[in-house]
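1. build me a model from this:
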Amino acid sequence: MSAIELYARHTPGFEARVDHALAVLREAAARHPGRVVQATSLGAEDMVLTDLIARHGLPIALGTLETGKLHDETVALIGRIEERYGVGVEVYRPVEETVVHFVRTHGEKAMYQSIDLRKQCCAIRKLEPLARMLNGRSAWITGLRREQSNTRAEVPFSEADDQGRTKYNPLADWSWNDVWHYIATHRAPYNPLHDQFMPSIGCAPCTRAIAVGEDFRAGRWWWEDEKAKECGLHVKQEEPAVVSIIGAHA
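-> A predicted model of the protein is given here:
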């Protein structure tokens, strides 16, 4: 079964949640003209946001992190977005020399050796490119939802990040059923890996399919303690260094 067949369900209040998400996006565009970007992980939630932005012609840039370790199916979505919506996607990659040095020092499978090395890999491939994406911008948009994990259970619709930018989370109150009902209704493109029981998709070495009954993010960094399973994109610096994805995607 496809992800749409498995998950797409109309639930009470869906239309109101769509309207509210659009209102949050409009507010972001109005308050930060020319200085707001959707930081898309190319996951299902972010494809909903991209569709809303493009469908309503909102002046919000689209940006993504091409870590060098993404699945081919994920990378292919960049071209599909540009073809479908006629908009460009800013692509930010890690500094090649830094990646080469890290791999030479610690090996291709360093992320499995320790949480510290995995976080260093995330910092090189995600955090530094994200900093370049956000440079000169006063706001950004993510696909974070409260339902995704315990660490995201209180995600607000907007908040200040640790650099003083406004971070908007328009889908904070959406369910997984909502996400897929929207994708089905508007025929929004999505990553085919979602059809292979991968609800949360990050870098290929750090993502696996989940089994029936497993937690939504069980396929991310599955060898680590549950409390450590963050990449850093959505953790403020003053908080404990548990790296959290802009699923992501992160």
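2. make it CA atoms for all contacts and neighbour counts henceforth
-> OK.
3. which residues touch the longest helix that the chain contains?
-> As assigned by DSSP state H, the longest helix anywhere in the chain is helix 14-31. Residues outside helix 14-31 that contact it (Cα atoms under 8 Å, 6 or more residues apart in numbering) are 36, 52-53, 58-60, 139, 157, 168, 170-171, 173-174, 178.
4. could you also give me the structure for this next sequence, so I can compare it with the first?
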Amino acid sequence: MSVLRRPPEGLVGTLASRWEALLAQLGAIADAYPDAQLASSMGVEDTLLIHALMQLPCRLEVFLLDTGRLHAETLDLVAVVEQRYGIRIRVMHPDPQAVKDHVDAYGEYAFHESVALRKACCGIRKVEPLRRALAGHSAWITGQRREQAVTRTELPESQWDAAFGLQKFNPLARWTTAEVWGVVHALGVPYHPLHDRGYPSIGCECCTRAVRAGEDLRAGRWWWEQRATRECGLHAAPTVIPRAVPPSIP
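-> A predicted model of the protein is given here:
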């Protein structure tokens, strides 16, 4: 197990315990899977994970999927993070010919017309570049949390990713939004400026809006669709083993 730095002064109680557990978990992942990568969209969960990874003796690689439709603030934050930690974030781009063919066939904004066309766009701009990013690696790490969406309520911290053929880790799965922000503020972790403008979840500019009071964290993603369809294909739903039902008591 890697020797990890303890939390700084001021990070106490539950947040300190969460931080220590996260460092230990990431250290164990790095030891077992030294070629593991963090997939970052530059959301707050991802910059928290980048900050944590920078505490490890052996730094893991970080990559970003640049769909060609990201907010300018997202790309600006990449430069901020690279300078802050002295790292280079690997940026993956979609196949330009595949993008052109799709736009020529269906239009630039076809993703509004049907879930199938939207997922086809995500497949070209996100899923295929992700497949290339993960090729030859044994594991990847995400910033997914159970609290984020109805599609993630059973999210495990570790799972076999059958879609891409490698181990997948979601170390923040059980973290609450308050815990994420508590650690981020306590440690001075850089975060996306759109979070302060009502964007808890940030993707492509054309497919992301600010959320309204009372809406869930991912209500601003593909808001014209039903909640159950609001995934892009990067994250297949984990296999859930049903709990045994206890016999009724007379």
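5. show me where the second structure has its strands.
-> 37-39, 61-65, 90-92, 139-141, 158-161, 166-169 (DSSP state E).
6. so can I have TSV of these showing distance to Leu187 of the second structure and mean neighbour count?
-> Output for these, formatted as TSV (distance: least, Cα to Cα, whole Å; neighbours: other Cα atoms under 10 Å):
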stretch	distance to Leu187 of the second structure	mean neighbour count
strand 37-39	20	23
strand 61-65	20	20
strand 90-92	24	17
strand 139-141	21	24
strand 158-161	26	15
strand 166-169	23	20
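7. would you list those strands in a markdown table and tack on distance to Leu48 of the second structure?
-> Below are the strands of the second structure laid out as a markdown table (distance: least, Cα to Cα, whole Å):
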| stretch | distance to Leu48 of the second structure |
| --- | --- |
| strand 37-39 | 11 |
| strand 61-65 | 12 |
| strand 90-92 | 18 |
| strand 139-141 | 12 |
| strand 158-161 | 18 |
| strand 166-169 | 15 |
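8. contact partners for Ala228 of the second structure?
-> Here Ala228 of the second structure is in contact with Val150, Thr151 (criterion: Cα under 8 Å, 6+ apart).
9. in the first structure, what residue corresponds to it?
-> Matched by TM-score structural alignment, Ala228 of the second structure corresponds to Lys227 in the first structure.
10. how about Ala98 of the second structure?
-> So Ala98 of the second structure corresponds to Thr98, using TM-score structural alignment.
11. ok, and the closest non-adjacent residue to that match?
-> Among residues not flanking Thr98 of the first structure along the chain, Ile124 sits closest, at 7.2 Å (Cα to Cα, 6 or more residues apart in numbering).
12. burial count for that neighbour?
-> Number of residues near Ile124 of the first structure (other Cα atoms under 10 Å) recorded here: 19.
13. residue contacts, it?
-> Per Cα under 8 Å, 6+ apart, neighbours of Ile124 of the first structure: Pro94, Val95, Thr98, Val99.
14. the helices in the second structure, which residues?
-> 13-32, 44-53, 72-85, 96-106, 115-122, 128-134, 177-187.
15. deepest in the core, which of those helices is it.
-> Highest mean neighbour count among those (mean count of other Cα atoms under 10 Å): helix 44-53, with a mean of 22.
16. okay, the angle between that one and strand 61-65?
-> For helix 44-53 of the second structure against strand 61-65, the angle by axes from the mean of the first three to the mean of the last three Cα atoms, to 10 degrees is 160 degrees.
17. the residue positioned nearest the centre of the second structure and Glu157 of the second structure, how far apart?
-> With distances taken as Cα atoms, centre = their mean, the residue of the second structure nearest its centroid is Gly143 (3.8 Å). Relative to Glu157 of the second structure, Gly143 of the second structure is positioned 10 Å away (Cα to Cα, to the nearest Å).
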